[in-house]
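1. turn this into a model:
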Amino acid sequence: MKQAIEFLHQKADYLNVGPRKKQPHSSYILVHQGLVLIRLGKLELPICKDQGFWLPSGCLSSVTVLQGSVVSTFDFSVRSSVVLPNCAGYVMPSMLIQGATQQLKQTTRESWDSPHGRLRRCVRDYLATVTPNDKYDAKTMLLAQEIASLETPRNKKRQKDNNNLETTGFSEEQIALQLNIRDCVKKLKSGQKLTKIALQASMPEQELMLLIERTAGAI
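-> Prediction:
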């Protein structure tokens, strides 16, 4: 990191499949639109519109940002003199965070001594006072189960009623497609041959590669 606190606001033009790794810094992820999936251990949690999630430094996790999602991220260096939460969990965006994010995404000024820098420090100081919620409520767990069911092979039974998926802004088909592409991307990155992956997906190689490029970009 070049600065003690970095801010990034972006729309995901492509599906972003993050690796499973330990956080080199603490991060607060705020979803404005779409869906972000965060895997902690065996559990993968959905972060939907107007939800935020805290990942402390050293936390073993992977982050998937679905294509078309709009996300703001605050990254905090381990050099920070402020004590930040050391457990992962949901942190709902306060009016302070929402207001700061609105201002920060409208300017490119990165000076630490500018209003831009002071806003970032205000967000850091606020997050130092919160306790991330690692006790996921029933609705969140149900949504996570519904999303996981979309990865179930077609010859297995899926849940028929996925009403909670409406909170993501994506249709069931859109999420299922991106999850399938994510699986293909992971296999490609692990060294599997496209021929084998296309056979498993019951698709011609050229058609599958085109679909991957359209969804996840160049691999």
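2. hey, let's count contacts and neighbours off CA atoms from now on
-> Will do.
3. what about the helices in this structure?
-> 95-104, 115-127, 138-149, 172-189, 194-201, 205-216 (DSSP state H).
4. can I get these in TSV including distance to L30?
-> TSV is the format used below for the helices of the chain (distance: least, Cα to Cα, whole Å):
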stretch	distance to L30
helix 95-104	9
helix 115-127	12
helix 138-149	16
helix 172-189	19
helix 194-201	33
helix 205-216	21
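5. looking at these, which is nearest to S80?
-> Set against S80 and scored by Cα to Cα, those come closest in helix 115-127, at 9.4 Å.
6. angle of that closest one against helix 95-104?
-> 160 degrees (axes from the mean of the first three to the mean of the last three Cα atoms, to 10 degrees).
7. other residues contacting helix 115-127?
-> 5-7, 76, 82, 84-85, 96-97, 100, 104, 107, 109-112 (Cα atoms under 8 Å, 6 or more residues apart in numbering).
8. can you check stretch 23-43 too?
-> Against stretch 23-43 from outside (Cα under 8 Å, 6+ apart): 44-66, 68-78, 93, 168-170.
9. next, the structure of the following sequence, for comparison with the previous one:
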Amino acid sequence: MHHAIEFHSHHATTLCFGKRQRQPQGQLLRIAAGMALLRLGEQELLLTEGDGCWLPADCLAAFTPLRDCRWQQVLISRRLMQPAVSGWLESTPLLDALLEQLASWQEEKSWQGPYGDRLRVLADELMRQPLQMQGRLHPLQQEWQQLLRGEAPLEASEQLAQLALQWRLLRADRLLKGGQKMDGVLRQLGYRDELQWQQDLQWWQRE
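-> Below is the predicted model:
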């Protein structure tokens, strides 16, 4: 049964190729562990552990969880008051506590009981928090911006290496679905041959 406010926990055991789509409800995406990419307009945003991003109802976006990403999703019906624009949401102790409680909830998930009470408090807390135009700036985020510009970092952390390999697969998927020839895509993205691309794809999509 669908309620005005819903909470879901997710885990991507493999790299998942997100498609651009519209959600009929407003939604909060919060990364509990790992990394994800969010394609919003012309921007390709990197979300890491602790990051939260709000998307209003009918916002066209593509959410791509990278391998072993764990995230929480809060869906809020457009019937309820909610932010009308997208943005980064700064975490608060109350927001973190509510999300952690809901993620580990073992009792009955009744809208009329304690579970529903927490959902309503969560929605109220979301409304109180101002949205930010930019996310947290940390070394991996800076390295990601370099990667988007085609710049090679002086040193690649393990996280950046994992991000770069999966980003290359994601770009290949988009280019191929856009009608480009395999040979041209492989050359553009630096794959030695089609076998290397297939091996990389199998590795990151392996359970």
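10. let me see the TM-score of these two.
-> Put the two chains on top of each other and the TM-score (TM-score structural alignment, normalised by the length of the second structure) is 0.81; 205 aligned residues with a Cα RMSD of 3.0 Å.
11. re the thing from before, filter the contacts of helix 115-127 of the first structure down to the buried ones.
-> Taking 16 or more other Cα atoms under 10 Å as the criterion, what is buried in the contacts of helix 115-127 of the first structure is I5, E6, F7, F76, L84, P85, I97, A100, L104.
12. counterpart of the fifth one over in the second structure?
-> Just to be clear, that refers to L84 of the first structure. Residue correspondence to the second structure (TM-score structural alignment): L84 of the first structure is matched to Q82.
13. show me the contacts for the closest residue to that match other than its chain neighbours.
-> The spatial neighbour of Q82 of the second structure that comes closest, neighbours along the chain excluded (Cα to Cα, 6 or more residues apart in numbering), is M127 at 6.0 Å. Each residue near M127 of the second structure by Cα under 8 Å, 6+ apart is listed here: M81, Q82, P83.
14. separation between M127 of the second structure and R78 of the second structure?
-> According to Cα to Cα, to the nearest Å, M127 of the second structure stands 13 Å off from R78 of the second structure.
15. mind listing what the nearest residue to M133 of the second structure once chain neighbours are set aside touches?
-> Leaving aside its sequence neighbours, M133 of the second structure sits nearest to G87 (Cα to Cα, 6+ apart; 5.5 Å). By Cα under 8 Å, 6+ apart, the residues touching G87 of the second structure are C53, W54, L55, L131, Q132, M133, Q134.
16. likewise for S80 of the first structure?
-> Applying Cα under 8 Å, 6+ apart to S80 of the first structure gives the contacts A4.
17. aligned partner of the residue nearest to Q82 of the second structure in the first structure?
-> If you follow M127 of the second structure across to the first structure using TM-score structural alignment, you land on A128.
18. how far away is that match from N86 of the first structure?
-> 10 Å.
19. ok, now Y14 of the first structure?
-> 31 Å.
20. ditto for S80 of the first structure
-> Distance from S80 of the first structure to N86 of the first structure, by Cα to Cα: 13 Å.
21. and N16 of the first structure, what pairs with it in the second structure?
-> Structural alignment (TM-score structural alignment) places N16 of the first structure against C16 in the second structure.
22. its match and R67 touch, don't they?
-> Yes. Taking Cα atoms under 8 Å as the definition, C16 of the second structure is a contact partner of R67 at 7.4 Å.
23. list the residues that contact both of these two?
-> Residues touching both C16 of the second structure and R67 comprise Q205, with contact defined as Cα under 8 Å, 6+ apart.
24. which one's more surrounded, those two?
-> Using other Cα atoms under 10 Å as the criterion, C16 of the second structure and R67 rank with R67 on top: 22 against 18.
25. which residue is the nearest non-sequential neighbour of the residue nearest the centre of the first structure?
-> Centre of the first structure computed as the mean C-alpha position; nearest residue by Cα atoms, centre = their mean is V36, 3.3 Å away. Spatially, and ignoring its direct neighbours in sequence, V36 of the first structure is nearest to V65 (4.6 Å; Cα to Cα, 6+ apart).
26. E205 of the first structure -> the second structure?
-> Aligned by TM-score structural alignment, E205 of the first structure pairs with E194 of the second structure.
27. for the nearest residue to its match once chain neighbours are set aside, give me its contacts.
-> In this structure, E194 of the second structure finds its nearest non-sequential neighbour in L186, 7.0 Å apart by Cα to Cα, 6+ apart. Contacts for L186 of the second structure were tallied using Cα under 8 Å, 6+ apart; they are A172, R192, D193, E194, W197.
28. distance of L186 of the second structure relative to P130 of the second structure?
-> Distance from L186 of the second structure to P130 of the second structure, by Cα to Cα: 43 Å.
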